[in-house]
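In: this is a predicted model, with the sequence first.
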Amino acid sequence: MFGLEALDLARIQFAFTVSFHILFPAITIGLASFLAVLEGLWLKTHDNTYRDLYHFWSKIFAVNFGMGVVSGLVMAYEFGTNWSRFSDFAGAVTGPLLTYEVLTAFFLEAGFLGVMLFGWNRVGRGLHFFATVMVAVGTLISTFWILASNSWMQTPQGYEIVDGRIIPVDWLAVIFNPSFPYRLAHMAIAAFVATAFFVGASAAWHLLRGRDNPAIRRMLSMAMWMALIVAPIQAVVGDAHGLNTLEHQPAKIAAIEGHWENVGDEPSPLILFGIPDMKEERTKYAIEIPYLGSLILTHSLDRQIPALKSFPPEDRPNSLIVFWSFRIMVALGMLMIFVGLWSAWLRWRGGLYTNRLFLRLVMCMGPAGLIAMLAGWFTTEIGRQPWVVYGLMRTANASSNHSVGQLTITLVLFVVVYFLLFGTGFGYMMRLVRKGPKTHEGDDTPHGGPGQKRTPARPLSAADEGTEEGHKDSLREVN
C-alpha cells in the first residue's frame, strides 16, 4: 500500500485508532468535572440555570462516554494483535497498570454512571451529587493509570530484564517515573481547556444566532473563566514538561527544535519556521532568533540545546513531523491564552456577550483544544521513535508478524467503520449541542430528560431530545 511496509501500516493503524479515541476521553474528563461543578452550584445557590445546564450537558456527556468506551476497546485488542512482541516484552508492566485502571476507574464510573444519568428524581439530591462526583473522580483516576503506563514507556524505571522480558521490581518507581507527574498534569489540564472551548463555542454559536438567555450566558461565562485561569497554567506546566524531556529524551527536543548542530560555545537559536530535512541533515528556510532557544529550553544563555547530529541517524525521531506538530500545539495554546485575556477585558467592559467578533473567534476556537492535544500527542509519540520503550525496545522489534496485505485490509476497514460509526455519533452530539439547553426558571417540577419521571430509564434516554426530535422530523417528512 503506497510502498509502505507492514511496520508502517501497523503504526498508522494504531495512530489512527488512538487519535480517534483520545478525543472522547478528553471531553469526558472535562465534562464530568463540569457537571459536578454545575450540580454543586445548583445545590448551593438553588439557581435553576445550573440545573438546566446540567441536564443539557449530561446528554452530551452520555453520548461522548459511550463512544469513548467503544473506541478504547479496539486499542486494547490491538496490543495483542499488532504489537504482540511488545506485549510479550513489557506486558508485566503495562498489563497490570491497565488492569488497575479497569478495577479502579472504570468500575467506579460504571457503578455510578447509571445513578448520575437516570437517578435525578429517583435518589436524594445528596446521593445524586455524590454519584456525579464519583464519575468525575473516576475519569481522573483513569487518566492517572493510562498516563502512568504511557509515561513509563517514555522514561522507564523500576524494572529488571530477565530472560528477555521486563520484570517490575519497584511498582512505585514504575508508576511515578520521571516524566509521569508532568505528563499527567499536562493531559488533565488539556482536557479541561479543550472542554472549556467546546462549551464556550456552543454558547457563542447560540448567542450569534440571537438566542440570549441566562443559561447560554452562564455557559460562556464559565467557559471563559476556565480559559483565563487554566490556559496560562498549561503554558507553565508545558515549560516544566519540556525541561523534563530535555533531561530524559534529548533527541526528542533536538527534533522538535529542528536543531542539527551547535556552533562552538554559542547559545542555541530558536527556529520559528523551517522545513527539517532528515536526508540532508539540515532545516531548510530556517527563520531563527539568536539565543532564544537556549533561553527557553535551558532557562540560561550559557547552555546549548542538544543537536540532532550528536545522535546516530538510526536514533533520530522524524524532525519534520514533530517540528510542526509542536508549533501547532504552541500556537493554539497562545491563541487560547489570548482569548481568555480578551474575555476578561470584555467582561470588565460589559461586552462579553455582545461583541460579535469575539463570539465568532470563540466559536471557531471550539475544536482548538482538541487539535492542540492531538498535536501534543503526535509530538510525544513520534518524538519517542525509534523506541517503543525508550532505550529498551525499538518499535521495529515490537510489532507482530503480519503481512502488508493483512494490515492494509484492516486499516481500510478501520477507516471506513470509524468514520461511519463515530462520524454518526459525533454528528448526533453536535445536533444536541445546536438545540441548546431548555430553561425552566423558577420551576422545580420534572420536565423529562435523563432519569426524570417522564423518561424511560433506558440508556439512550440520556440523550432523548435528539431522538424525539428526529422522530418528529421523520413524521413531518412522511406527511
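Out: Arrived safely.

In: CA only for contacts and neighbour counts going forward, please
Out: Fine.

In: max-length helix in this structure?
Out: Criterion DSSP state H: the longest helix present in the chain is helix 6-45.

In: name the helices or strands packed onto the helix or strand just after that helix?
Out: Note on helix 6-45: by DSSP states H and E, the next helix or strand toward the C-terminus is helix 48-81. Packed against helix 48-81, as judged by 3 or more C-alpha pairs under 8 Å, 6 or more residues apart in numbering; DSSP states H and E, are the following elements: helix 6-45, helix 84-101, helix 214-248, helix 404-435.

In: make it 6 Å
Out: Packing contacts for helix 48-81, counted by 3 or more C-alpha pairs under 6 Å, 6 or more residues apart in numbering; DSSP states H and E, involve helix 6-45.

In: please tell me how far the longest helix of the chain is from the chain's geometric centre.
Out: 6 Å (C-alpha atoms, centre = their mean, to the nearest Å).

In: before we go on, here's another structure to hold up against the first:
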Amino acid sequence: MTETLALDLARAQFAFTISFHIIFPAITIGLASYLAVLEGLWLYTKNTLYRDLYHFWVKIFAVNFGMGVVSGLVMAYQFGTNWSFFSEFAGSITGPLLAYEVLTAFFLEAGFLGVMLFGWNRVGPGLHFFSTVVVAIGTLISTFWILASNSWMQTPQGHEIINGQVVPVDWLAVIFNPSFPYRLIHMSVAAFLATALFVGASAAWHLLRGRDNPAVRKMFSMAMWMMVLVAPVQAVIGDFHGLNTLEHQPAKVAAMEGHWGGEEAADGEGLPLILFGWPDMEEERTRFAVSVPHLGSLILTHSWDGTIPGLKEFAPEDRPNVPIVFWSFRIMVGLGMLMILLGGLSLMQRWRGRLYNSRWFLRFALLMGPAGLIAILAGWYTTEVGRQPWVVYGLMRTEDAVSTHSATTLGVSLALFVVVYLFVFGAGVAYTLRLVRKGPQLEEGTRETSGGPGRPRHAMRPLSAVEEDLDDDQDTDGGR
C-alpha cells in the first residue's frame, strides 16, 4: 500500500510540474513564429501596425520564454530524483535526445534571443529579422527533439535490450519512430492554435472595453484567419494520429472510446460512438452511455461496420485509467470543435462587416482564450495516462521506473512544488495578463526611442513594460 501511494505521488508530482511547463513552451512556440511573421510583414509593407504589434508581443514572449526555461529545468532533475530506474533503463536514448535539444535548439535560441529582444535599432533590420526567424526555428527544433524522446517512449524501436538496459542500434529508427511524425505535427499545430486564441482573446478584450484601434483590429483579424485556416486542418491531423495510435496502442484507443467489447459491437451492428458516459472499470462497462450507432466504426476504421479491440481483450493490469482517458479525450475534441466553430463564425461576421463590433462574438472569442492551452493539457493527459501502465510502452512498467522514495518524502516535496509554483508562476501569469491589458502602443513614424548616434539607448526590458500607475480606468483610448 505504501509503495502504491509513493508511485501515485511521484506520478502526481511529475504531472503537476509538466502541466505548468507545457503551457509556456506552447505559447513561446506560437508567439515566436507570430513575431517572425509580424516583423517580416513590417519589412515588406512598411506598415507600422506590424512593427507596433511586434514590440507589444515580444515583451509577452520574453516573459513566457523565461518561465518555460525555469519550469523545464525542474522536470529534467525529476528524471534523476524520482525516476532513477527509468533513467538507468532508457537513459542511453532519452539522455542524448534531450542533449541534442540543448545543443541545437536551446543554444540557438539563447544565441539570438538577445539580439531579438535588445537589438532593435542597434543592428540592421535584416539581421534583427534573421534573429527573430532563428529564434522561431529554434523553438520548433526544441519541439522536434522533445517529441522524438516522448514518442519513442510511446512507440519504441531502433534499440536492443542488453543486460537490462536499452541500447540504441539505429538512431534514425529511434528518432523517427512510428508515432513521432503525427505527434510532432499535432503538437506544433496545437501550439499555433493556442497562441492564436490567446492573441484573439486579447484583442477581443480591448474591443469590448472600447479600445478600437487599427493595431487591435489587425491582431484580432490575424488570429481569426488562423482559426479559419488551421483549426479544420488540426482535426484531420488528429484523425491520422488516432489511426496511428489504434495500430500501435489499441488499449489507449479503447479507453478513449469507452469501448469494452461485447454487446456494443455485435456482429453486423458496427461500433457506436459513445458521446458521453461513465466508464466503470470494476463492472467493465460504460454506464449511462449516449451513443451514435456506426459512427465509431466510421471514425476509427473508416468503414460502416468495422470494429477495434475492446478493453476486455487486455488483462486488467494492462489497462489505463479509463475514466481519465475517456473524459480528457472528450475535452480535447470538444474544444477543437469549438475552435472550428469560432473560425466559421468569424467568416460570417467578417462577411457581414461586424467582425470587430459584434459583442456576442467578441465575448465568445474572449472565452475561448484559454481553450487552446486547456486542449493541449487534455491531449497530453490522454496520451500519457493512456500509455499506462507502461513508462516505455511494452518494455518497462511505471511501477518499475520510480525511485525508492517514501510516500512522506514525495508528499512533502509535492506540497512544496504546489506552493512555490503557484507563487512564482502565478506572479508570472499575472504579469503577462497585465502586459496584455496595457495593449499595443501606436507610434507614428520611425521608432526612435533607442539606438543610433546621439540617441538615448533604452533596452527593451519586458519587466519595465508596465507602468506602476496602470489601472482599469486607463486602458482605453478615451473610453471607459
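Out: Cool, got the structure. Quick caveat: nothing in here was measured; it's all calculated off a predicted structure.

In: the longest helix of the first structure to helix 48-81, inter-axis angle?
Out: Angle of helix 6-45 of the first structure versus helix 48-81, following axes from the mean of the first three to the mean of the last three C-alpha atoms, to 10 degrees, is 160 degrees.

In: tell me which residues of helix 6-45 of the first structure come out buried.
Out: 6-7, 9-10, 13-15, 17-43 (16 or more other C-alpha atoms under 10 Å).

In: so Glu160 of the first structure, which of the three states?
Out: strand (DSSP: H, G, I helix; E, B strand; the rest coil).

In: count the neighbours of it for me.
Out: 13 (other C-alpha atoms under 10 Å).

In: one more: Gly95 of the first structure?
Out: Other residues close to Gly95 of the first structure by other C-alpha under 10 Å number 12.

In: with the one 4 residues further on instead?
Out: Burial measure for Thr99 of the first structure: 13 neighbouring residues, criterion other C-alpha under 10 Å.

In: gap between it and Ala76 of the first structure?
Out: Remark: distance between Thr99 of the first structure and Ala76 of the first structure (C-alpha to C-alpha, to the nearest Å) = 11 Å.

In: over to Val236 of the first structure?
Out: For Val236 of the first structure, the distance to Ala76 of the first structure - C-alpha to C-alpha - is 33 Å.

In: and Pro290 of the first structure, by the same measure?
Out: Taking C-alpha to C-alpha, one finds Pro290 of the first structure at 46 Å from Ala76 of the first structure.

In: those two: which is more packed in?
Out: Pro290 (14 against 11).

In: what does the more buried one align to in the second structure?
Out: Using TM-score structural alignment, the partner of Pro290 of the first structure in the second structure is Pro293.

In: so what's its match up against?
Out: Contacts for Pro293 of the second structure were tallied using C-alpha atoms under 6 Å, 6 or more residues apart in numbering; they are Pro272.

In: measure it to Gly310 of the second structure for me?
Out: Pro293 of the second structure is 16 Å from Gly310 of the second structure, by C-alpha to C-alpha.

In: got it, and Leu113 of the second structure?
Out: 50 Å.

In: over to Phe85 of the second structure?
Out: 32 Å.

In: what do you get for Arg434 of the second structure?
Out: With C-alpha to C-alpha as the criterion, Arg434 of the second structure and Gly310 of the second structure are 49 Å apart.

In: who has more neighbours out of the two?
Out: Gly310 (20 against 17).

In: that one contacts Gly262, doesn't it?
Out: No. At 7.8 Å, Gly310 of the second structure does not count as touching Gly262 under the criterion of C-alpha atoms under 6 Å.

In: residue contacts, Lys252 of the first structure?
Out: Gly383.

In: figure out the helix or strand that the alignment partner in the second structure of it lives in.
Out: Matched across to the second structure, Lys252 of the first structure falls on Lys252, judged by TM-score structural alignment. Using DSSP H and E, Lys252 of the second structure sits within helix 250-257.

In: any idea how far that helix is from the chain center?
Out: How far helix 250-257 of the second structure lies from its chain's middle: 22 Å, per C-alpha atoms, centre = their mean.

In: now do stretch 187-198 of the first structure
Out: That offset, for stretch 187-198 of the first structure, works out to 7 Å (C-alpha atoms, centre = their mean).

In: hmm, who's touching it?
Out: Ala26, Ile27, Gly30, Ala223, Gly366, Gly369, Leu370.

In: does the closest residue to Gly40 of the second structure other than its chain neighbours lie in a helix or a strand, and which?
Out: Of all residues beyond its chain neighbours, the one nearest Gly40 of the second structure is Phe129 (7.0 Å), with distances taken as C-alpha to C-alpha, 6 or more residues apart in numbering. Per DSSP H and E: Phe129 of the second structure is located in helix 125-154.

In: mind listing what's buried in that helix?
Out: Buried, per 16+ other C-alpha under 10 Å, within helix 125-154 of the second structure: 127-154.

In: now that helix on the first structure. Mean distance?
Out: Aligned to the first structure and superposed, helix 125-154 of the second structure gives a mean residue distance of 0.2 Å (mean C-alpha distance after the TM-score superposition for the first structure).

In: helices or strands up against that helix?
Out: Short answer (3+ C-alpha pairs under 6 Å, 6+ apart): helix 125-154 of the second structure packs on helix 2-45, helix 107-118.

In: rerun at 8 Å
Out: So helix 125-154 of the second structure, by 3+ C-alpha pairs under 8 Å, 6+ apart, packs with helix 2-45, helix 84-100, helix 107-118, helix 171-175, helix 180-208, strand 390-392.

In: my guess is Ala201 of the second structure contacts Phe361, does it?
Out: No. Between Ala201 of the second structure and Phe361 there is no contact under C-alpha atoms under 8 Å: 10.9 Å.

In: neighbour-wise, which of these two wins?
Out: Ala201 (25 against 18).

In: can you count the residues close to the closest residue to that one other than its chain neighbours?
Out: Counting by C-alpha to C-alpha, 6+ apart, the nearest residue to Ala201 of the second structure once its immediate chain neighbours are dropped is Leu366, at 4.2 Å. Here the number of neighbours of Leu366 of the second structure (other C-alpha under 10 Å) works out to 22.
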